[in-house]
Structures are given as structure tokens and as C-alpha cells.
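S.K.: below are the sequence and a predicted model for it; my questions follow.
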Amino acid sequence: MTRVKLLYVNRMRDRHGKVRFYFRRHGKRTPLPGLPGSAGFMAAYQAALAAKPSPVATGQDAKGTFSALIAGWYGSASFKGNAPGTRRTYRYDAERFREKHGHRLVADLKAEHVEKMMDAKAETPAAANKLRQFLRQLMKQAVRTKLITADQNPMRGIERLKSNNPDGFPQWEAEHLALFRAHWPIGSKPRVALELLLCTAARRSDAIRLGPQDIRDGAIYFRAQKTGDAVGVPISAELREALDAMPVRPLRVFIATEYGKPFTGNGFYNWFTARAREAGVPKGLGVHGLRKSAACHLAEQGFTVPEIAALGGWKTLALVQHYIRGVDRARMLKNAMARQARLQAKP
């Protein structure tokens, strides 16, 4: 069967395991029906291809609007100073916001409007807080460019929503890892993915780019896309065994699609989540939970918080401390019990 390769088309598997296709350009994602090459698919593809991107605001009539503010923000030092991954996230959020509110005046945005937008996302606090973070950055640009004063900034006093899960993404426990390993043996692609994520504590945006070229002297070296930091992690025995069992062929990346191409971040997330469910791993445990588990695994081996932050590319020590606090509590309890036993053993 001939494979149809089309510009801007992304393929991903949803949480039910169904393959879906999307047209993605200029930060906007449009679902495409059916399969590539079918009449319905090609009609939707041609329509998406012909659609005009959101215009960059120009001219006197656009002055003071969110469209003009966003266009100026893209060219600012504050935006360009972010890591590439962060810039992509902000640009995606900005284009979605501009599509809906680009014609509105920046000076008209009030705190109550922001609170209403966040309230609409109350069932998903992470999404509400992501919107808050984006608007905080955007309104700082509005203050810098004197569209509003610092006192007029509507983001002052806007609080984060409390998460439904204060501990964040659930961590994979030993029994979950055992389930996955029992279902996906050494030599399978899902097993390589698991061991790679667990060994490196890499974000999905980094894990999908790792390949043989990143291995030197028994370690994997890469630069984290989100932070730009250089990361080096010793290869674990489990990862070495999984890599050695991979089919011998020219590899660009360790984890590739069925077509031999690198995954997109979302595509890998959906693919790995589906493989975890097939292995019987409970719903809710995914890629990010493995990153948390990797931090805890390093802590259990005696690595310090700064060492774990350096190995995993975490920017702040506080985040690592938050991840491993359960390990710290268990270690302190174990030490306290050992101390008590020694005291009781004394004559």
C-alpha cells in the first residue's frame, strides 16, 4: 500500500488506541476525517492548507489590541530569552488567545475577565493555571510597552487555582513497573521507552530525540529543550540490556514510529499511554509520572537534591524536593527506627 506523505499532517493515537490525523500549522491544530488519500480527508486537508494564518497585526488601526501586543511580544527580548520549548508553548497559547480575543483592546482587560476565563477551566486547574501563566507574561509585555501601567495590570492578585491532586502527577510504584516489564519484554519498543524514561528522567520532548549519537563513555548526554541545560546521565543496567536487544538497523532515535520517523511530543505521549494501559498499568500513570519515579529512584540510591536536579535537568531544587519528599519521609522513618533499635539494644 502506498503511503501518502502530506505537509503539516500529524498522526497520533488517542487514549482509546485509535489513530487520528491532524493538520497543524501556525500553532493551530485541525482534525482531519478518515485516512490520508480518502475523499473526505483530502477535501479537509485542502481547506486547511488554503486557510489564511492569523495575521500579524500591522497598521494604526491595530494599535493597542491583543493582536498587536502578541506580535510585538514575539519580537521582544523577554520572549526570545525563553527556552525553545517554552517559546513554542507560549506561541501556541498566544495564537489560540489571539484567534478569539485579538481584536480587543488590551486596556479593557480587567481582573474579573481573567477570573471568569479561569473559572471556565475550574474542572481542570492545570489548564486554568497555564492560562494564568501565559497572561502574566503577556501583560508584563503590555506594561513594558506602556499600553497599561503597572497599577492597571489585571494579573496582580490573580491566584493560582488549587490542584485536584496536590501531589501532582502520580508516581509509578514498583508494582506498576513490574506489570509493564512483564507485558513488554526486553527487545520490544515499549520496553526501550520505559527504561529510557526511567533512566534519564527526560521530558517527552527530549526522550523522543535521543539516539545512539547521544551515548558517550557509558552515559547519555543531551540538552534539555525546555531549559536549554546540558544533561548527562549514566546508563543503567536495565537500559543497557534493553538497548542491546534492539533490532540491528541504522537508528536516528531510540523510539520511532511504525514508519521509522521520530515521534511528536503528543504522539509519543498517546502511544506510550496506550502501551501502559495494554500492560494493565492503572489509568493516570503516564510519561510524567515516570519522570517523578526516576527522581525518587535516584534519591533512594543516595543522590543529593542538587545531584538529582543536575542529572534530570530540573531548574529548581524545590521541585525535586517536592518530588522526593515521600522518599525522604521513608528514609527518615527507617533511620529513626534503626536508631531506636540501637538504643534499646544498649545495656
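M.R.: All right, it came through fine.
S.K.: can we go C-alpha only for contacts and neighbour counts from here?
M.R.: Fine.
S.K.: check which helices and strands the top strand by length along the chain sits against.
M.R.: Counting by DSSP state E, the longest strand found in the chain is strand 19-25. Other elements packing on strand 19-25 under the criterion 3 or more Cα pairs under 8 Å, 6 or more residues apart in numbering; DSSP states H and E are strand 9-13, strand 28-32.
S.K.: where along the chain do the strands fall?
M.R.: Going by DSSP E, the chain shows strands at 9-13, 19-25, 28-32, 215-216, 219-223, 230-234.
S.K.: which of these sits closest to G280?
M.R.: G280 lies closest, by Cα to Cα, to one member of those: strand 9-13, at 17.9 Å.
S.K.: buried sites along the longest strand of the chain?
M.R.: Going by neighbour count (16 or more other Cα atoms under 10 Å), the buried part of strand 19-25 is 20-24.
S.K.: cool, and stretch 278-290?
M.R.: Using 16+ other Cα under 10 Å as the test for burial, stretch 278-290 gives 279, 281, 285-290.
S.K.: with R91 as the reference, measure out to K80.
M.R.: Counting by Cα to Cα, to the nearest Å, the gap from K80 to R91 is 11 Å.
S.K.: try this one side by side with the last:
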Amino acid sequence: MDERRTVLAEIPDQLKLPVALAMFTGLRKGDVLSLTKGAIRDGKIWRRTNKTGQELSLPIHPDLAELLARYSQHDAITVAATTNGTPWTESGFNSSFIKALAKLKQEGKIGDGLTFHGLRHTVGKLLVEAGYDIDTVRRWLGQRTFAMAAYYTETADTSQRMREVVAKLDPLGSKSRT
């Protein structure tokens, strides 16, 4: 969580919105960079994903709404844009993003292993940790299969849920006798 906050606070302004979109929605980089302003309406992000063709209707988190209001004031048709107000190319975004993360790493503000796609895994993990089932995660991330949703959530900390399980588990029926 600290690294996510640091990245959002420290990266250049033109990177904040695409990173925030991935951080709050789990959208793939191609979907984030091609997201048009018209796809945001009625408090939701409406998107057919590039990879799976799944239709998404994702409610906009209040923190993301604040960032959208602050950083989408430009002439590009896309939500995220370069400093020149033009849509990002994937290679241009990759170059800027990698340089920004390298600077933060060199300054000791983040550790190894942060990637843009890792935000997708983080969203899946956070959804499971918040108590949502794999079907909800699958639908939120626009996955076609449960297996892919499970893949994106395998590192979730489920220890609290396991404590709840053991509190209810009663193989000998002793809880019903007391």
C-alpha cells in the first residue's frame, strides 16, 4: 500500500491518471491507454476489453474520480494523455513509466518488481482480501474464466477468512451441543 501511495504521489503528472486507472480498476495497459473520455459516464467506466472482449461497467471509486477531474483536462480523445495533450502510444508510455519507477527505486522509495501489469494482480488480490468471491473478481477484471481470476488472486491474504472458517467449522458437532 505504501508503494502504491508513493508511486501515485511521486510520478510525473502525465503518468498519474493511467497508473490510477489501473490501480483502481485492474484494467490492462492497452485498455487504460485507449480508454476514451466518452467511456466515462453515469459514474462508471464502460469498456469492452481489448483482450477478451468482455463488457465492463465499473463504478468509479471516489479517489479515482478526484484524479480523473484533476488530470483529464486536455484535448486528447483518450482519458490519459501525454504532457502535449495527445494520446499515449504504448511505447511512449512504457518508456516514461519505466524511467519514473527507476528514479523512485534509485531514491529508495520503492523496491524491486513493480510493474504496470502487477496492478491488475493487486486489484484481484485486494478484492479477495475484501471478501469478494472469484466470480466477482472475474467479472471486475473482465476475465472469461474462473481459472484466470484465480491466477490473479493467488497471493491474496486469506488468513482472516480462514479464522472465520475455523470459528464455524464443527466436524464433531460439539458446537451445536453447547
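M.R.: All right, it came through fine. Computed from a predicted structure; not experimentally measured.
S.K.: any idea what the TM-score is?
M.R.: Put the two chains on top of each other and the TM-score (TM-score structural alignment, normalised by the length of structure 2) is 0.79; 167 aligned residues with a Cα RMSD of 2.6 Å.
S.K.: circling back: against structure 2, where does the longest strand of structure 1 fall?
M.R.: Matched against structure 2 by TM-score structural alignment, strand 19-25 of structure 1 finds no partner residues.
S.K.: report the angle between the axes of that strand and strand 9-13?
M.R.: Angle of strand 19-25 of structure 1 versus strand 9-13, following axes from the mean of the first three to the mean of the last three Cα atoms, to 10 degrees, is 150 degrees.
S.K.: now strand 19-25 of structure 1, how far from the chain's geometric center?
M.R.: 18 Å (Cα atoms, centre = their mean, to the nearest Å).
S.K.: which one is the alignment partner in structure 1 of A150 of structure 2 nearest to, not counting chain neighbours?
M.R.: When structure 1 is aligned by TM-score structural alignment, A150 of structure 2 is paired with Q321. Spatial nearest neighbour of Q321 of structure 1, chain neighbours left out: V305 (6.7 Å); criterion: Cα to Cα, 6 or more residues apart in numbering.
S.K.: run a quick neighbour tally on the counterpart of the one you found in structure 2.
M.R.: Matched across to structure 2, V305 of structure 1 falls on I134, judged by TM-score structural alignment. Counted with other Cα atoms under 10 Å, residues neighbouring I134 of structure 2 total 20.
S.K.: and T78 of structure 2, what pairs with it in structure 1?
M.R.: Structural alignment (TM-score structural alignment) places T78 of structure 2 against V253 in structure 1.
S.K.: its match against I208, yeah?
M.R.: Yes. In this structure, V253 of structure 1 is within contact of I208 by Cα atoms under 8 Å, at 7.0 Å.
S.K.: now render the strands of structure 1 as TSV, adding distance to R240 of structure 1.
M.R.: TSV is the format used below for the strands of structure 1 (distance: least, Cα to Cα, whole Å):
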stretch	distance to R240 of structure 1
strand 9-13	28
strand 19-25	31
strand 28-32	38
strand 215-216	11
strand 219-223	10
strand 230-234	10
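S.K.: out of those, nearest to M332 of structure 1?
M.R.: Using Cα to Cα, the nearest of these to M332 of structure 1 is strand 230-234, at 26.7 Å.
S.K.: with structure 2 superposed, average distance for that closest one?
M.R.: Once fitted to structure 2, strand 230-234 of structure 1 is off its aligned match by 1.3 Å on average (mean Cα distance after the TM-score superposition for structure 1).
S.K.: what's the match for E164 of structure 2 in structure 1?
M.R.: Alignment note: E164 of structure 2 maps to N335 in structure 1; criterion TM-score structural alignment.
S.K.: what is the burial count for that match?
M.R.: The tally of other residues near N335 of structure 1 (other Cα under 10 Å) stands at 12.
S.K.: where do the helices sit along the stretch 1-150 of structure 1?
M.R.: Taking DSSP state H, counting those that start in this stretch, the helices of the stretch 1-150 of structure 1 run over residues 39-50, 66-74, 77-80, 84-101, 111-119, 125-144.
S.K.: okay, those in CSV with mean neighbour count next?
M.R.: Output for the helices of the stretch 1-150 of structure 1, formatted as CSV (neighbours: other Cα atoms under 10 Å):
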stretch, mean neighbour count
helix 39-50, 15
helix 66-74, 22
helix 77-80, 13
helix 84-101, 17
helix 111-119, 15
helix 125-144, 18
